[in-house]
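K.L.:
Below are the sequence and a predicted model; questions follow.
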Amino acid sequence: MRKPTVTKRHLPTSPFKAPTTPPCERFAVGNRVTHDVYGLGRVTGIEDGIAVLVDFGSQQVRITSPYTKMTNL
């Protein structure tokens, strides 16, 4: 069983900057992408906000959100 992710509250009086969440990357069918594990591929399908189907040549992989290891080219 996975533990729930706990985010700490940022105090407005803190001298440190508030942590920012990076924007979720958007993909479209036909986009060329690169993945840290699988390499270069092309998006073949999209499940809105849930997952992206990518063809890496030797295999098709369903990559779920957040897409931390994948970027658009």
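P.N.:
Yep, that arrived. Because the structure is predicted, anything quoted here is derived from the model rather than measured.
K.L.:
make it CA atoms for all contacts and neighbour counts henceforth
P.N.:
Fine.
K.L.:
Nearest residue to the middle of this protein?
P.N.:
For the chain, residue 67 is the residue whose C-alpha lies nearest the centre (C-alpha atoms, centre = their mean; 1.1 Å).
K.L.:
Quick check: that residue touching residue 23?
P.N.:
No: using C-alpha atoms under 8 Å, residue 67 makes no contact with residue 23, being 10.4 Å away.
K.L.:
next, the one to line up against it:
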Amino acid sequence: MTRTAAARHSLPTSPFKAQPVAAIETYEVGDRVSHDRHGLGRIVSVDGTAAVIVSFGEQRLRCASPFSKLVKL
């Protein structure tokens, strides 16, 4: 039986502490964002916490959660 990382427990003094789970950023229509590859953009559509559609000038890109390459400005 294999165990997932979320199910493992570590001692408080262990040097191999579990990585904290990052909170998923929430976006609203009109938010300005920066993308690692595409640069500056604006949120044009939000699909709950699952995905956002970002306009980078003439190009639109759907970014799925978790939004690791997006940074809210």
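P.N.:
Good, I have the coordinates. On a predicted model such as this, the values are computed, not experimentally measured, just so you know.
K.L.:
After superposition, what is the TM-score?
P.N.:
The TM-score (TM-score structural alignment, normalised by the length of structure 1) is 0.81; 68 aligned residues with a C-alpha RMSD of 1.6 Å.
K.L.:
Report the separation between the residue nearest to the centre of structure 1 and residue 39 of structure 1.
P.N.:
Using C-alpha to C-alpha, to the nearest Å, residue 67 of structure 1 is found at 14 Å from residue 39 of structure 1.
K.L.:
so where do the strands sit in structure 2?
P.N.:
Here structure 2 has its strands, by DSSP state E, at 32-35, 39-47, 51-56, 59-64, 70-72.
K.L.:
hey, which of the ones you listed is tucked in deepest?
P.N.:
Each of these was scored by mean neighbour count; the highest is strand 51-56, a mean of 20, by mean count of other C-alpha atoms under 10 Å.
K.L.:
Just want the angle from that strand to strand 39-47.
P.N.:
150 degrees (axes from the mean of the first three to the mean of the last three C-alpha atoms, to 10 degrees).
K.L.:
And strand 51-56 of structure 2, what does it pack against?
P.N.:
Under the contact definition 3 or more C-alpha pairs under 8 Å, 6 or more residues apart in numbering; DSSP states H and E, strand 51-56 of structure 2 sits against strand 39-47, strand 59-64.
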